[in-house]
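Peer 1: Give me coordinates for this.
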Amino acid sequence: MQESFIETQAQLTDFIHEVGDSPWLAVDTEFIRERTYHPRLCLVQVANDRIATAIDPLALEDLTPLRDLLLDPGIEKVFHAARQDQEIFLNEWGALPSPVFDSQPAAALLGYGDQVGYGKLIQQVLKVELAKDHSRTDWSRRPLDKAQLRYALDDVIYLGQAYQKMKQALEKQGRLEWLKPEFETLTTETTYSLNPMDMWKKVKGRQHLKGAKLAVLQAIAAWREEQALARNLPRRWIIKDDVLLEIARRAPLNAQDLEKIRGVDGKFVRHNAAALTQRIQDALEIPRDQWPKDKFRANRPTPEQEAVLDVLSAALRLVAREAGLSPQAIASRKDLAALLNGEEKSPLRQGWRAQVAGKPLLELLQGKRRIELANGKLSLTRQ
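Peer 2: Next up is the predicted model:
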């Protein structure tokens, strides 16, 4: 395997020329986002079956050749857990590499486990133990030493090798087509769009609020998101979750009351009180029928529904065993509840999950199937 570190435009041009006709490229990124809203791209690793390189975006003035390479529709881009990498490319270039292959959902279909980490996947597929020494590296610091570059290059060298084995196995099992809808979602821009008015759903502890106070939380969480985006700062640097919850609970309508809340200092009040209290006032005037509803509270199963979910969970284990998959790779209890509630967007009504598990589970709910115990063994049989 030919390896390199690219930090000049000439080196980048030569690399693009060498790999431009590849049918696939393994891709990974290193970034930091502790001090910013958007991830800061610090390194891009790319490999095929012959060449691997780490490209330094902090040293290069123009990444257009790399952009054109990764946006080439004739090259399949291989990632592990692609969402973060794709989000970075969309933010940097305003476009998404396509088509893609993501080894994480592929691993689930091959029985390697749900949401499996990269190191564990490589160990299972290639029997290679990867070093973990640099998982907390500050990739923005220069120069990078040999050990850091070794760690970064291994991320794409072994990913490419695993991809070739996994794709062959998926084709042999007739499951590669099952993944296409998931891969297409990763190349759709709306997948990465955030609606500020939905950010209250990410605030820990929101279940302790209800009614108008939940409307206040929705409004001020949206305000925080807008501020974080505009200033390119982490949300918690604008205001922490626990403080946000307390503001929603008290709903202060003036600067004096806002400043009485623990965690809110005078500087924050001087710069933000007017805008924040106006958002609170507007939220308190929202009609009752327009208050946000927390699905966690609204869709809490009844005791009878919990019993049905237990039955569905047992059936799911039977279906998973037959398919050679882990139940967790197919559906969570929350997904089963969505199926039970008739939600059209339930994962069990979409793609391969509908084919493998959704259809037989619906038939169980409709009385067309039953769980049968015979000779100490459970099975899901047709009526």
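Peer 1: Going by C-alpha atoms from here, please, whenever you check contacts or count neighbours.
Peer 2: OK.
Peer 1: gap between the two ends of stretch 261-270?
Peer 2: 14 Å (CA to CA, to the nearest Å).
Peer 1: Which parts of that stretch count as buried, going by neighbours?
Peer 2: Of all the residues in stretch 261-270, those buried under the rule 16 or more other CA atoms under 10 Å are 264, 269.
Peer 1: Identify the residues contacting the most centrally placed residue in the chain.
Peer 2: With distances taken as CA atoms, centre = their mean, Arg83 lies nearest the centre of the chain, 5.2 Å away. Neighbouring residues of Arg83 by CA atoms under 8 Å, 6 or more residues apart in numbering: Leu186.
Peer 1: tell me which element it falls in.
Peer 2: Per DSSP states H and E, Arg83 falls inside helix 82-93.
Peer 1: Now find how far off-centre that helix is within its chain.
Peer 2: Centre-to-centre, helix 82-93 and its host chain are 11 Å apart (CA atoms, centre = their mean, to the nearest Å).
Peer 1: next SSE after that helix?
Peer 2: Next element after helix 82-93 (DSSP H and E): strand 100-102.
Peer 1: pretty sure Leu339 is touching Leu348, no?
Peer 2: Yes - if you go by CA atoms under 8 Å, Leu339 and Leu348 touch, sitting 6.7 Å apart.
Peer 1: Which neighbours do these two have in common?
Peer 2: Common neighbours of Leu339 and Leu348 (criterion: CA under 8 Å, 6+ apart): Gly358.
Peer 1: next up, for comparison:
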Amino acid sequence: MHVHPLITDNATLANLCARLANAPFVCVDTEFMRESTYWPELCLIQIADTEEAAAIDPKAPGLDLSPLLDLLVDNEEVLKVFHAGGQDLEIIYNLTGKTPHPLFDTQVAAMALGQGEQIGYSNLVDSWLGIQIDKGARFTDWSRRPLDQRQVDYAIGDVTHLSKIFPRMLERLKKTGRGAWLDQEMERLADPANYANDPELAWKRVRISGRKPDVLGRLKAIARWREMEARAKDLPRGRIVKDETLADLAGHPPKKQPDLARVRGLSATWAANDIGKRLMTAIAEAQPMSASEMPPRDDRKPGLGKEGALVADLLKLLLKIRARDIDVAPRLLARGEELEALAAGQREGLAILTGWRYDQFGHDALDLVEGRLGFAVQGGRLKMTRTEGNAV
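Peer 2: You can find the predicted model right below:
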């Protein structure tokens, strides 16, 4: 494989992207910093097919990333391969308003091949290629310039290794017949809605007890305010106000701005400065949350009950057994909230009751809930049994 020197000029980048536009797939990774900013700071982009690889410096003066971004989000003929690509996709979405498509994530694919729910990149490389990655540059400051060759080599390795792993992984998925299992997961990952950071929905990230409409309405208003302040200052939202303080303000709102001096987690200066004034305005203008926006109740409380919770626990045991038997990560088959919904009586809108998930697990889960399936120990191994006594 030909590895290019660090790309910092438009002509080299455009020529690279023109060639890669004819590749069946490209492997992509990014290096970024986000500890002290609201928006992730893109510091390096790595890309490779089976023939060539390069690192691109987005901080190079005058560099136009358009050919690369067009390749990633507008070229439907080239498959884009990532590993645990959520944050990479977020960065690309922030730059373009789109996400790469079609998409393949090797961490998700590894779930279908029995490699756990969140295999790290270094473990993936070790398991497929027998290579131990030198992690010395892992925690480097990617924003500093110039980058040294060790940093660039480390970064490019993320895509050169992936370009060898992906074809092998794809071949194994074909042999096991599990490639189709991943289509829905990959489409879900590629959905731009996952990466749209809507200030109106920022309150959903904050944990708060209780369901009073006035409290949740205040939480929505001040979470939106915090989001806008963080964006304007390009600071992490926690640097403006931490979640626990936000929840406290929603539940126990100060009556006057000077009262902010007594709120734990806020600077005493907020009692008289402009940011404190804007916070008080957000609190004063908050409206009770409408019934249509209210979050659903926790099924474990009134809906699921103690008996239902026990059934949900049995379903989780069944999930572990089934995942073990077919050698996949349990989370690929079902999520905990789905099992609780099934135990509470829900039958509509559950992924485990459709498609391949129904065939591999949902059918048995439904039989367990409805009394047609039980557990038995046979030869020291926990197995599922039909009520008629026929082992599954």
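Peer 1: follow-up on the earlier one: more neighbours: which of Leu339 and Leu348 of the first structure?
Peer 2: Just comparing Leu339 of the first structure and Leu348: by other CA atoms under 10 Å the higher neighbour count belongs to Leu348, 25 against 22.
Peer 1: And the residue mapped onto the more buried one from the second structure, how far from Phe139 of the second structure?
Peer 2: Matched by TM-score structural alignment, Leu348 of the first structure corresponds to Ile352 in the second structure. Separation of Ile352 of the second structure from Phe139 of the second structure (CA to CA) stands at 39 Å.
Peer 1: just Thr37 of the second structure next, same as before
Peer 2: Thr37 of the second structure is 17 Å from Phe139 of the second structure, by CA to CA.
Peer 1: Which one's more surrounded, these two?
Peer 2: The neighbour count for Thr37 of the second structure versus Phe139, taken as other CA under 10 Å, is higher for Thr37 (16 against 7).
Peer 1: State whether that one and Gly238 are indeed in contact, as I suppose.
Peer 2: No - judged on CA under 8 Å, Thr37 of the second structure makes no contact with Gly238 at a distance of 10.4 Å.
Peer 1: For whichever residue in the second structure pairs up with Gln256 of the first structure, which three-state class applies?
Peer 2: Applying TM-score structural alignment, one finds that Gln256 of the first structure aligns to Pro258 in the second structure. Applying DSSP: H, G, I helix; E, B strand; the rest coil to Pro258 of the second structure yields a three-state assignment of helix.
Peer 1: how far away is the closest residue to Pro258 of the second structure other than its chain neighbours from Asn22 of the second structure?
Peer 2: Beyond its immediate neighbours in the sequence, the residue positioned closest to Pro258 of the second structure (CA to CA, 6 or more residues apart in numbering) is Ala271, lying 4.2 Å away. For Ala271 of the second structure, the distance to Asn22 of the second structure (CA to CA) stands at 60 Å.
Peer 1: can I assume the match of Leu348 of the first structure is in contact with Leu366?
Peer 2: No - Ile352 of the second structure sits out of contact with Leu366 when judged by CA under 8 Å, with a separation of 9.4 Å.
Peer 1: For the counterpart of Gly174 of the first structure in the second structure, grab the count of nearby residues.
Peer 2: Aligned by TM-score structural alignment, Gly174 of the first structure pairs with Gly177 of the second structure. Gly177 of the second structure has 10 neighbours, counted by other CA under 10 Å.
Peer 1: List the contacts of Gly177 of the second structure.
Peer 2: With CA under 8 Å, 6+ apart, Gly177 of the second structure has no contacts at all.
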